[in-house]
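A structural model of the following input is requested.
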Amino acid sequence: MPAINASIQEVTVYNDRALITRRGTIHLPAGEHEVEVQNLPQHTIQRESLRAAGTGPEGTRILNVELQTQFYSRAPEEDLTRLDQEIEELEQQQRLLEAQQGALQDRQQWLRALGEESKEFAHGLSRGTMRPQDCTDFFRFAAQQALDDARASLDLHLQLQKLLQDIDARKRERQQKQGNQSPDRLTARVTIELPTEGDFTLELSYLVTGASWEPRYDVRVATSAEQETTGDVELTYNGMVTQQTGETWNEVRISLSTARPSLAAVLPELRPWYLKEHTPPVPFARAAQPAMRYSMLSASKIAESSDMPAGAPPLPPEPAAAPASISTAEIESSGAATVFHIGHSVDIPSDGSPHKTTIVIDKYPCEFDYVCAPALEKVAHLRGTITNTSASPLLAGQASIFLDGNYVGTTEIKLTAPGEQFRVFLGLDERLKVERKLTEANVEKGNLLQGDIRRLTYGYQITVQNYASTTRNIVVCDRLPVPQHERIKVRVTQLQPPPVERTKLELLTWKKALATDEKYTIDYRFVVEHPRDLRVVGLVPVEQE
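So this is what the prediction gives:
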């Protein structure tokens, strides 16, 4: 049965799987033929996804395609075969070194045995059968041999130790590439019919698990840009592709897709929402007998039983796994999904490690401001509000921040649709001096007219001064205390200037375009009242400032 060398040509990666496309050509005579594509992954391929297409002489038909298991004593892949051969060669060297160690130990034992017979030299000297020179030569030889053997033993030990480390490294590499999968593989058998002799090009596609991708970003800002209130930032959109499918992707065209095939194929079923009278639970002793009957109910019946709280909707069906993909420079959108086609061939081994591929590098408009929260830290953070002006969404992912080429840190980018904005923090600016100080702290215990009321008055002043050479848009954030007990009262007696934002939880925000050398001052004062017998928690950190 002829085999087609159908190598992997294209891969579309989703968030939890990949679509593999293989192509190969074979010359066949007219008639019906069965051809094979060998060494497909056994444990990751989704058998029902196998599809075959092809081109050949006019009238060529594909009659059938099926998968069969190939049984191997060892994995047939070239890189795994290479590792197996390297491991065998290293283990052979290990056995040779161990044999040399054994021979050396035998010689050392022989020398020790000769040393134990030294009394025979004394008898030989006394009888005149040996000369003193003979004894001297022997002991000199034995001492030199023992020294040489010690050096050789140490050298063999070091060689063997290094060899064992190499063997362990190769075995770990092999384990990473193949995992715990068996060496068996699948063969796709395709039955075709050609009306005339000619070339037939087979295209075989299938889905595999064990592959995924996720976005990573690099956000780069130049000092010249952040000196202005608006500008551009360079955003590099990368896809981190990971695969452990059992196949090595060599010189393949990669596409990263945001499609979610598992969710697109299944519409969740909406069940009725029932309201019913609450039924008290059956006492344990009386419920012992019906327990066997209840244990035979289906999961859906149990979900509708009286154990569910009244008014609660039934549990929704478990969501299906959702795949997604992302890739390179050319972008293709089809409403429900976006596909990034990488503009060059890539190599991605089946090692489970992330491999970076660049999707697009582009400039995005950005508005800069400086945010500070003096109650927490007396520094100002440069913040960029970036607008996604591209035609495709920016998926949620981690971003590395660079300012003038220097690494600042990492942040998270949320899912951002075209035209939507997202914010990133780009580092600290030491040219803005931020201070917050306690200007007033008085405690009044009350009198006969006021009742037994304890009154605490606090005043704070926040100052921000701009020492930079250009105007800075600053955002100052602070807070006022919020009572969580009806006997605790808070009155704000001064708040100057008024904040541009004030939430129900008394989170305050001021905004100001601060010119060079200009100082911005905020003063606020509040009074906290509570009965003297009521201990208030939360004011202690304020009083200690």
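
hey, let's count contacts and neighbours off CA atoms from now on
Will do.

I'd guessed Tyr458 sits against Glu444; true?
No: in terms of Cα atoms under 8 Å, Tyr458 does not count as a neighbour of Glu444; the distance is 11.7 Å.

between these two, which one's more packed in?
A side-by-side neighbour count of Tyr458 and Glu444, using other Cα atoms under 10 Å, places Tyr458 first with 19 against 11.

list the contacts of the residue nearest to that one when sequence neighbours are not counted.
In this structure, Tyr458 finds its nearest non-sequential neighbour in Ala441, 4.7 Å apart by Cα to Cα, 6 or more residues apart in numbering. Contacts here follow Cα atoms under 8 Å, 6 or more residues apart in numbering; on that basis Ala441 touches Leu456, Thr457, Tyr458, Gly459, Glu543.

and Ala441, how far is that from Gln544?
10 Å (Cα to Cα, to the nearest Å).

now do the helix or strand hosting Gln38: distance to the chain's middle.
With secondary structure defined by DSSP states H and E, Gln38 is part of strand 31-41. Chain-centre distance of strand 31-41: 37 Å, with Cα atoms, centre = their mean, to the nearest Å.

run this one through as well so I can compare:
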Amino acid sequence: MDAPIVAVTVYPQHARITRRGRANLAEGTRVRITGLPLALDAESVRVTGTGAALITGVDVGYEQHAQPADPVLSAFADQRRADQAALDAVADQEAAEAAKVELLTGLAKRSGASFAKALASGVAGPARVEEVTGALGTQLAAALRTRRALTERLERMREDLAALDRRVASHSAQSEQDSSTVTVELEPQEDSGSVELELSYVVPGASWEPGYDVRVRETEVTITSYGLVSQHTGEDWPECELVLSTARPASTVVVPELDPWFLDRRQPAQPARPLAAFAAAAPGAAPAGAASLRRVAPKFAEVEQGATALTYRPGRAVAIPSGAQGHRTTLARLELTAELGYVTAPVRASEAYLRATVVNTSEHTLRAGRAAVFHDTEFVGTTRFDVWAPGEEVELALGVDDRIRVERELVRRTASKATLSGQRRREAEYRTRLTNHSPREAVVTVLDQAPVSRDEAITVRDVRATPDPVETDDLGSITWRLTLAAGATATATLAYRVDVAKGVELSGWRE
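Next comes the predicted model:
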């Protein structure tokens, strides 16, 4: 029975294929569906149908073929044989021309000595020598030219053959000339008629992962999600219903249980024994002035929220050939609100980075994946989302904003010599100056740090931060949050003192 693919559900690491076809009961009660992927999971095979018959049995078998079962691979094999024959023919011509070049070169060398003797003895004149050597030179030049052209042609043919081999490899991860077969036994309920059968099975070698485009405009964040589908199942998926699911089918579903946690006396280590070898058998935007033009918008998938998984149904039939890597289909769009702010760490770099804090106010959990971040129409860079649950907050870096100027300078540094107690003292004071050259108010988070001692002979004292920071910690980190009106300037000052005991050499001090 001919049963083409009518639907594909792609999971993060598998795919479920659905085929449908019609069988005539007058031609027999045993229906065979052949040419299926060798690696399909036999336990996942299910057959349903409609019509005047009962399904009494379903068997999965495997077939070996002299030729590849996949018609695409069979066509590739025929093309490769033809290309190889053409390459061999050109290689023979190139070898013949190489032999001709070698013969003419040797003849030219030998005739040079012979003509020298003939000229000396007067047997041959200069005109005859010129005539013969000219003919040899012309033939040799023509042979060299032909050999060079054949060599170049041979190299191109080898490159084309290698490209064909890569296409074959990418078309199917398995190039075996074997396939699976499903046999369905039917029991007719009427004398004649037909039944429509639907076959589904799960195959490995297929996966999908999410990707995102994040666009930030003022305080609005638009997140467009898409699915990147890859499949190396060995069969092409024609234009059919495509479903992407976040469910993770498992070969064995077991509720986890706890085993006892035993404590025992440590035993001496035993000498290692070699492991026995074993083998497991398995089957294998609109233009300006064009008000009448409508902006082209993407079509999004229908989203279904299940108990434990999301299902996306793209709004059109999709064809994905075997070997496809990262086939993209648009899934959904989220409209969120962002809180914009700046962060700078002038002790490391004198730039202010624009940052958006976004809360997932949708009802969907976004899977982990890469995201391309745009600020207005400018591409900022790429980042990676971890799993983003509803109500969870994430921070997006939107790049450097040169309109927020940051300057950090050392305003005081002293280093005293040892006192009577032998103790030495160092003091430093830094001032960070911020200027807002943007047309709107900016909230800037400033990060700085005081040194932290890891030796009792080195003491950090009198750490003074102005204005009062909003946060400090035991590792010396100091955080200010400064609000600057358009065109305004603000400063933050950090000072500290370090006492070093007698005879101790200080390391880690920043000059």
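
overall similarity of the pair, as a TM-score.
A TM-score of 0.85 describes the superposed chains when it is computed by TM-score structural alignment, normalised by the length of structure 2; 484 aligned residues with a Cα RMSD of 3.2 Å.

so which of the contacts of Ala441 of structure 1 persist in structure 2?
Conservation of those in structure 2, assessed by both residues aligned by TM-score structural alignment, their matches' Cα atoms under 8 Å: retained contacts are Leu456, Thr457, Tyr458, Gly459.

what's the closest non-adjacent residue to the first one?
What that stands for is Leu456 of structure 1. Spatial nearest neighbour of Leu456 of structure 1, excluding adjacent residues (Cα to Cα, 6+ apart): Val443 at 4.5 Å.

A helix includes the one you found, no?
No: counting by DSSP: H, G, I helix; E, B strand; the rest coil, Val443 of structure 1 is located in no helix; its state is strand.

how about it, what's its match in structure 2?
When the structures are aligned by TM-score structural alignment, the residue of structure 2 matched to Val443 of structure 1 is Ala415.

run a quick neighbour tally on its match.
The number of residues packed near Ala415 of structure 2 is 12, by other Cα under 10 Å.

that one and Arg426 touch, don't they?
Yes: the pair formed by Ala415 of structure 2 and Arg426 meets the contact definition of Cα under 8 Å, at 4.4 Å.

thinking again about what came up before, next up, the contacts around the match of Val443 of structure 1.
Applying Cα under 8 Å, 6+ apart, we find Ala415 of structure 2 in contact with Arg424, Arg425, Arg426, Glu427.

roughly how far does the first one sit from Ser507 of structure 2?
Right, the one you point to is Arg424 of structure 2. The spacing between Arg424 of structure 2 and Ser507 of structure 2, counted by Cα to Cα, is 14 Å.

the more surrounded of those two?
More neighbours surround Arg424 than the other of Arg424 of structure 2 and Ser507, with 19 against 6 (other Cα under 10 Å).

my read: the more buried one touches Ala501, true?
Yes: using Cα under 8 Å, Arg424 of structure 2 and Ala501 qualify as a contacting pair, with a distance of 6.5 Å.

what does Gly369 of structure 2 align to in structure 1?
Residue correspondence, TM-score structural alignment: Gly369 of structure 2 in this structure matches Gly397 in structure 1.

what about that match, distance to Tyr217 of structure 1?
For Gly397 of structure 1 relative to Tyr217 of structure 1 (Cα to Cα), the value is 7 Å.

between those two, who's got more neighbours?
Neighbours per residue (other Cα under 10 Å) separate Gly397 of structure 1 from Tyr217, with Tyr217 holding more: 25 against 14.

after the helix or strand the more buried one falls within, which helix or strand is next?
Using DSSP H and E, Tyr217 of structure 1 maps to strand 211-221. Under the assignment DSSP H and E, the closest C-terminal helix or strand after strand 211-221 of structure 1 is helix 223-226.

what does Val65 of structure 1 correspond to in structure 2?
In structure 2, the residue paired with Val65 of structure 1 is Val58, using TM-score structural alignment.

for that match, what are its contacts?
Contact analysis of Val58 of structure 2 by Cα under 8 Å, 6+ apart lists Val47, Val182, Thr183, Val184, Glu185.

list the members of those residues that persist in structure 1.
Checking the contacts of Val58 of structure 2 against structure 1 (both residues aligned by TM-score structural alignment, their matches' Cα under 8 Å), the contacts still present are Val47, Val182, Thr183, Val184, Glu185.

not counting its neighbours along the chain, what's nearest the aligned residue in structure 1 for the second one?
So that's Val182 of structure 2. Counting by TM-score structural alignment, Val182 of structure 2 corresponds to Ala188 in structure 1. If you skip the residues right next to it in sequence, Ala188 of structure 1 has Leu67 as its closest partner in space, 4.6 Å away by Cα to Cα, 6+ apart.

same thing with Val184 of structure 2?
With sequence-adjacent residues excluded and distances taken as Cα to Cα, 6+ apart, Val184 of structure 2 is closest to Val58, at 4.7 Å.

kindly report the same for His364 of structure 2.
Pro390 (6.1 Å).

who's in contact with the one you found?
Counting by Cα under 8 Å, 6+ apart, Pro390 of structure 2 makes contact with Val359, Asn360, Thr361, Ser362, Glu363, His364, Thr365.

output the longest helix belonging to structure 1.
Under DSSP state H, the helix in structure 1 containing the largest number of residues is helix 132-178.

once aligned to structure 2, how far is it on average?
The superposed helix 132-178 of structure 1 is, by mean Cα distance after the TM-score superposition for structure 1, a mean 2.8 Å from where its aligned residues fall in structure 2.

chain center to that helix: distance?
Between the mean C-alpha point of helix 132-178 of structure 1 and the mean C-alpha point of its chain there is a distance of 44 Å (Cα atoms, centre = their mean).

so which elements touch that helix?
For helix 132-178 of structure 1, the contact count by 3 or more Cα pairs under 8 Å, 6 or more residues apart in numbering; DSSP states H and E identifies helix 78-116 as packing neighbours.

try 10 Å this time
helix 78-116, helix 118-127 (3 or more Cα pairs under 10 Å, 6 or more residues apart in numbering; DSSP states H and E).

contacting residues around stretch 108-127 of structure 2?
By Cα atoms under 10 Å, 6 or more residues apart in numbering, the list of residues contacting stretch 108-127 of structure 2 from outside reads 102-106, 128-130, 132-133, 136-137, 140.

could you point out which element follows the biggest strand by length in structure 1?
Looking only at structure 1 and at elements set by DSSP state E, the strand with the highest residue count is strand 355-372. Per DSSP H and E, the first helix or strand lying C-terminal to strand 355-372 of structure 1 is strand 380-387.

find me the equivalent region of that following strand in structure 2.
Strand 380-387 of structure 1 corresponds to residues 352-359 in structure 2, going by TM-score structural alignment.
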